[in-house]
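K.L.:
Provided below for reference: sequence and predicted model.
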Amino acid sequence: MPYTVKDGIIYTSACEIAIVQNCNISCRSCGHLSPLLEKDCLSPEQVFQDLSVLAKYYHCEHVRLLGGEPLLHPQLLDIVNAVRQTGICDRIRLVTNGLILWKMADPLWEALDQVYVSVYPGRAMTSAHLDICKQKAKQYNVELEFFNFDYFRESYSELGTNDQQLIGRIYKTCQMAQHWGCYNVYEGYFYKCPESIFLSRFLPNNPSSQSTVDGIKIEDSPNFAQDLIAYLESPTPLASCKYCLGTVGKLFPHEQISRKHWREPQQHPIEELVDLEYLSRLENEGLDIFDLGASSTLIDAENYHLPEPQTQVSSL
């Protein structure tokens, strides 16, 4: 399990907060389903309230602020300050596609510890904007890192599956929930993964009409730490797992796809979208397999160069 417990406190590497739902690009098979969601932002007050309570029972190395595209949040600095005030983490990391990072105001650079940029084919920042970001990161001692994503994995199926054994296999090998610790906090609830927040919001066949069915309510209670551990260690798949491919969806070259047609590739059952070979590898070799097909190595700002234009693809 990606956490330890000491003196009643859960210690882990991260906690994620999708502070804004919408995005300025439309990546096919986005795990946060941003192309389908309306513009909506978490308030600094909500973030402070949730993390203040959670911090009594949970501490992480860093809080990841993401979306959607977090730089679209009109109160981003207030969000960062709210997180900092709760004391729940050692560092605050912004995860962005970087397209408007060069516009980020100096007080935000000063407030953040880390900025991780996910670079997608056809949607990279310009060389001039990259230079601005490097200069700001150096000026304010911010750790600036880049990830080039050339491939995605299928994230979900609109039709799902009734194969309970397959659902269980996907859940047990889900690196987000079981290994990477992509735990999320959203509107008063704690979730094992971001998909468990958003899948139930729009799938017509999903029996869970509210996303809270897959999360645990954050409460200031003597039993909350034990309840949270029981939730994290539960072997029972979540309701959204019926439609989710975890981290074993088939691999495909990354592309942008119009929001109008975004759902069309997902009109297949789980059985047609799952990568059974990779699923078996995770079952046999363990969940720490580095998926070389899905992304490149993390690159620090000093050594990062923009992708070659001829390798970039866009369908928008």
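P.N.:
Received it, and whenever you're ready, just let me know what you need.
K.L.:
could you use CA atoms for every contact and neighbour count after this?
P.N.:
Noted.
K.L.:
helix, strand, or coil at the residue of the chain most remote from its centre?
P.N.:
In terms of distance from the mean C-alpha position of the chain, Pro222 ranks first, at 29.3 Å (CA atoms, centre = their mean). Under the three-state scheme (DSSP: H, G, I helix; E, B strand; the rest coil), the conformation of Pro222 reads as coil.
K.L.:
quick check: it vs Asn24, distance?
P.N.:
With the distance defined as CA to CA, to the nearest Å, Pro222 ends up 42 Å from Asn24.
K.L.:
same deal with Gly249?
P.N.:
Applying CA to CA, the value for Gly249 to Asn24 is 24 Å.
K.L.:
try Asp275
P.N.:
Here the criterion is CA to CA. By it, Asp275 lies 29 Å from Asn24.
K.L.:
same check, this time on Asp131
P.N.:
Look at Asp131 and Asn24: by CA to CA, they are 21 Å apart.
K.L.:
and for Tyr186?
P.N.:
With CA to CA as the criterion, Tyr186 and Asn24 are 21 Å apart.
K.L.:
those two - which one has more neighbours?
P.N.:
The residue with more neighbours, out of Tyr186 and Asn24 and counting by other CA atoms under 10 Å, is Tyr186; that gives 23 against 14.
K.L.:
any idea how far that one is from Glu283?
P.N.:
Counting by CA to CA - Tyr186 and Glu283 are separated by 30 Å.
K.L.:
and what of Leu72?
P.N.:
Taken as CA to CA, the spacing of Leu72 relative to Glu283 amounts to 39 Å.
K.L.:
look at those two and report which has more neighbours.
P.N.:
Looking at Leu72 and Glu283 with other CA under 10 Å, you find the greater number of neighbours at Leu72, namely 19 against 14.
K.L.:
isn't the more buried one up against Gln21?
P.N.:
No: the pair Leu72 and Gln21 fails to qualify as a contact (CA atoms under 8 Å) at a distance of 9.4 Å.
K.L.:
who's in contact with the closest residue in space to Lys250 that isn't next to it in sequence?
P.N.:
Spatial nearest neighbour of Lys250, excluding adjacent residues (CA to CA, 6 or more residues apart in numbering): Asp275 at 4.6 Å. Asp275 sits next to 248-251 when contact means CA atoms under 8 Å, 6 or more residues apart in numbering.
K.L.:
equivalent analysis for Trp102, please.
P.N.:
By CA under 8 Å, 6+ apart, Trp102 lies in contact with 129-130, 132-133.
K.L.:
make a PyMOL selection of the buried ones in these.
P.N.:
Here the buried members of those are turned into a PyMOL selection, burial being counted by 16 or more other CA atoms under 10 Å:
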select buried, resi 129+130+133
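K.L.:
helices or strands up against the host helix or strand of Phe146?
P.N.:
Counting by DSSP states H and E, the element that carries Phe146 is strand 143-148. Packing contacts for strand 143-148, counted by 3 or more CA pairs under 8 Å, 6 or more residues apart in numbering; DSSP states H and E, involve strand 114-119, helix 127-139, strand 299-300.
K.L.:
comparison target, given below:
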Amino acid sequence: MPEYAPRPRVPGLLKETKTMNDTAALNYVIKDQLIYLRKVEVQVAFNCNLTCKGCVHGSPARPVKMLSPEEFARDLAALGSAARVHKLLLVGGEPLLHPDLVELLKLAKASGVAKYVCVTTNGVGLENMSDDFFSNVDSIEVSHYPRVRLRYTREDLERKAQQFGFTFAISAYATFQETHLSVPLDDPALVQQIYKRCKPRAEWSCHTFAEGRYYMCPRSPILGERLGSCGQLVDNRPADGVMMRDNPDLFGDLLRYLQRDDPLEACKWCLGSDGASFPHLLQSKKAAIEEASRIVHFAPTLLSPRARAELAGLLAPEDGKAEAAAP
């Protein structure tokens, strides 16, 4: 796996850019006609065993749905025709709920597409995982939330890590961010800035693939479902992702996509990484469903203080508080 440095350009394929994509340059390099991606996450379970308010995937309000091993293998093979991944994360929802999680891990490792295959979990249920799980994962990343009691302790993980040779990290998250809008932004300049500043797209490399398409934003493939909860019909997937399956020019299409300057369609309904923070809260299932159906208009109060200051020139002073109402 090559080191991640500013990428070489393919002569004649794309113009040189020196502004917006400077951070994105850390996300991939090109070697031997393959794109080496720094990190890609795949949502393998769409529901969750927690009901966090403001979940970026909307998992508390989503029905039980799991990524099938067959679809996962098909998309891995498609991506592998043009790319390799340094770190492949299996995420949720809550991935430990997937009944075939071990099979997914084995498929990912056998594909040769990823150097490291990892699982991101809230940690609830680790005590139920088999040795087959621990022996097939390269790294476990635990997101620990306030008031969530974990039966599986750090010491338990240390013992398993020593036994099976994986690494792990436990990160505490006391706050979430405002993210979702259900009424699109109508200011192209503001949408452009949200895209440019978006850390999941660039700095954090939260790229994903789903149903045969590659996305630089994990919120893109679920936008239509999320907006459907509040009565809107939107299908942004063809515009926001690159078709991987049966694509003879996946290398070129993916490279052009990674270097695009234009925001995604999903950016109109998103605050990127500029949303205001709020304390983590576990809510009822009913409240989560009600939250998913609320109509949320943009207002500067939804942005973090820093974003409001840095984007002040684009924000109308008469904008008031965010409006939210049941459809």
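P.N.:
Perfect, I can see it now. All of these numbers come straight from a predicted model, not from anything done at the bench.
K.L.:
just give the TM-score of the two.
P.N.:
Here the TM-score for the pair of chains, by TM-score structural alignment, normalised by the length of structure 1, is 0.83; 282 aligned residues with a CA RMSD of 2.1 Å.
K.L.:
which SS class is Pro263 of structure 2?
P.N.:
coil.
K.L.:
so which residues of structure 2 form strands?
P.N.:
Assigned by DSSP state E, the strands in structure 2 fall at 28-31, 34-43, 83-91, 114-121, 139-144, 167-172, 175-177, 207-210, 213-215, 242-243, 277-279, 295-296, 324-325.
K.L.:
how near is Leu36 of structure 1 to Ser29 of structure 1?
P.N.:
Between Leu36 of structure 1 and Ser29 of structure 1 the distance, using CA to CA, works out to 11 Å.
K.L.:
which one of the two has more residues nearby?
P.N.:
More crowded of Leu36 of structure 1 and Ser29, by other CA under 10 Å: Ser29, with 25 against 19.
K.L.:
now for the more buried one: what does it line up with in structure 2?
P.N.:
The criterion is TM-score structural alignment: under it, Ser29 of structure 1 has Gly54 as its aligned partner in structure 2.
K.L.:
excluding its backbone neighbours, what's nearest the spatially most central residue of structure 2?
P.N.:
Against the mean C-alpha coordinate of structure 2, by CA atoms, centre = their mean, the closest residue is Pro218 at 3.3 Å. Counting by CA to CA, 6+ apart, the nearest residue to Pro218 of structure 2 once its immediate chain neighbours are dropped is Thr208, at 5.6 Å.
K.L.:
give the aligned equivalent of that neighbour in structure 1.
P.N.:
Here Thr208 of structure 2 is matched to Asn184 in structure 1, going by TM-score structural alignment.
K.L.:
I figured that match was touching Glu195, is that so?
P.N.:
No: checked against CA under 8 Å, the pair Asn184 of structure 1 and Glu195 is beyond contact range at 9.7 Å.
K.L.:
that older thread, touching, the residue nearest to Pro218 of structure 2 and Ser220? I think so.
P.N.:
No: here Thr208 of structure 2 lies out of contact with Ser220, judged by CA under 8 Å, at a distance of 9.3 Å.
K.L.:
for the counterpart of Phe146 of structure 1 in structure 2, what are its contacts?
P.N.:
Applying TM-score structural alignment, one finds that Phe146 of structure 1 aligns to Ile170 in structure 2. Listed by CA under 8 Å, 6+ apart, the contact partners of Ile170 of structure 2 are 141-144.
K.L.:
gap between Ile170 of structure 2 and Asn122 of structure 2?
P.N.:
Ile170 of structure 2 sits 9 Å away from Asn122 of structure 2, taking CA to CA as the criterion.
K.L.:
same question for Leu281 of structure 2.
P.N.:
Counting by CA to CA, the gap between Leu281 of structure 2 and Asn122 of structure 2 amounts to 14 Å.
K.L.:
on that earlier part again, which one's more surrounded, Asn184 and Glu195 of structure 1?
P.N.:
Set side by side, Asn184 of structure 1 and Glu195 give different neighbour counts by other CA under 10 Å, the larger being at Glu195 (25 against 22).
K.L.:
which ones are touching whichever residue in structure 2 pairs up with the more buried one?
P.N.:
Correspondence of Glu195 of structure 1 to structure 2, assessed by TM-score structural alignment: Arg219. Going by CA under 8 Å, 6+ apart, Arg219 of structure 2 touches 56-57, 266.
K.L.:
which of those residues sits closest to Gln163 of structure 2?
P.N.:
Each of those was checked against Gln163 of structure 2 using CA to CA; the closest is His57, at 33.3 Å.
K.L.:
burial count for the closest residue to Val185 of structure 1 other than its chain neighbours?
P.N.:
Excluding the flanking residues, the one nearest Val185 of structure 1 by CA to CA, 6+ apart is Ile17, at 5.5 Å. Ile17 of structure 1: 21 surrounding residues under other CA under 10 Å.
K.L.:
pretty sure Ile17 of structure 1 sits against Tyr186.
P.N.:
Yes: contact status for Ile17 of structure 1 versus Tyr186: in contact at 6.5 Å, counting by CA under 8 Å.
K.L.:
how about Ile19 of structure 1, what's its match in structure 2?
P.N.:
Mapped onto structure 2 by TM-score structural alignment, Ile19 of structure 1 lines up with Val44.
K.L.:
same thing with Ser258 of structure 1?
P.N.:
Ser258 of structure 1 maps onto Ser284 of structure 2 when the alignment is built from TM-score structural alignment.
K.L.:
show me the contacts for that match.
P.N.:
Taking CA under 8 Å, 6+ apart, we find Ser284 of structure 2 in contact with Thr51.
K.L.:
switch to 10 Å and redo it
P.N.:
Contact partners of Ser284 of structure 2, counting by CA atoms under 10 Å, 6 or more residues apart in numbering, are 50-53, 60, 290.
K.L.:
before we move on, what about Tyr186 of structure 1?
P.N.:
Contact criterion CA under 10 Å, 6+ apart gives 16-19, 42, 46-47, 50-51, 194, 197, 211-212, 215, 217-218 as the residues in contact with Tyr186 of structure 1.
K.L.:
cool, and Leu282 of structure 2?
P.N.:
For Leu282 of structure 2, the contact set (CA under 10 Å, 6+ apart) comprises 50-54, 60, 145-148, 288.
K.L.:
those residues, buried ones only, as a ChimeraX selection?
P.N.:
Typed into ChimeraX, the next command selects the buried ones out of the contacts of Leu282 of structure 2 (criterion: 16+ other CA under 10 Å):
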select :50,51,52,53,54,60,145,288
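K.L.:
tell me, of the contacts of Leu282 of structure 2, which are also contacts in structure 1.
P.N.:
Among those, those whose aligned partners also touch in structure 1, counting by both residues aligned by TM-score structural alignment, their matches' CA atoms under 10 Å, are 50-54, 145-148, 288.
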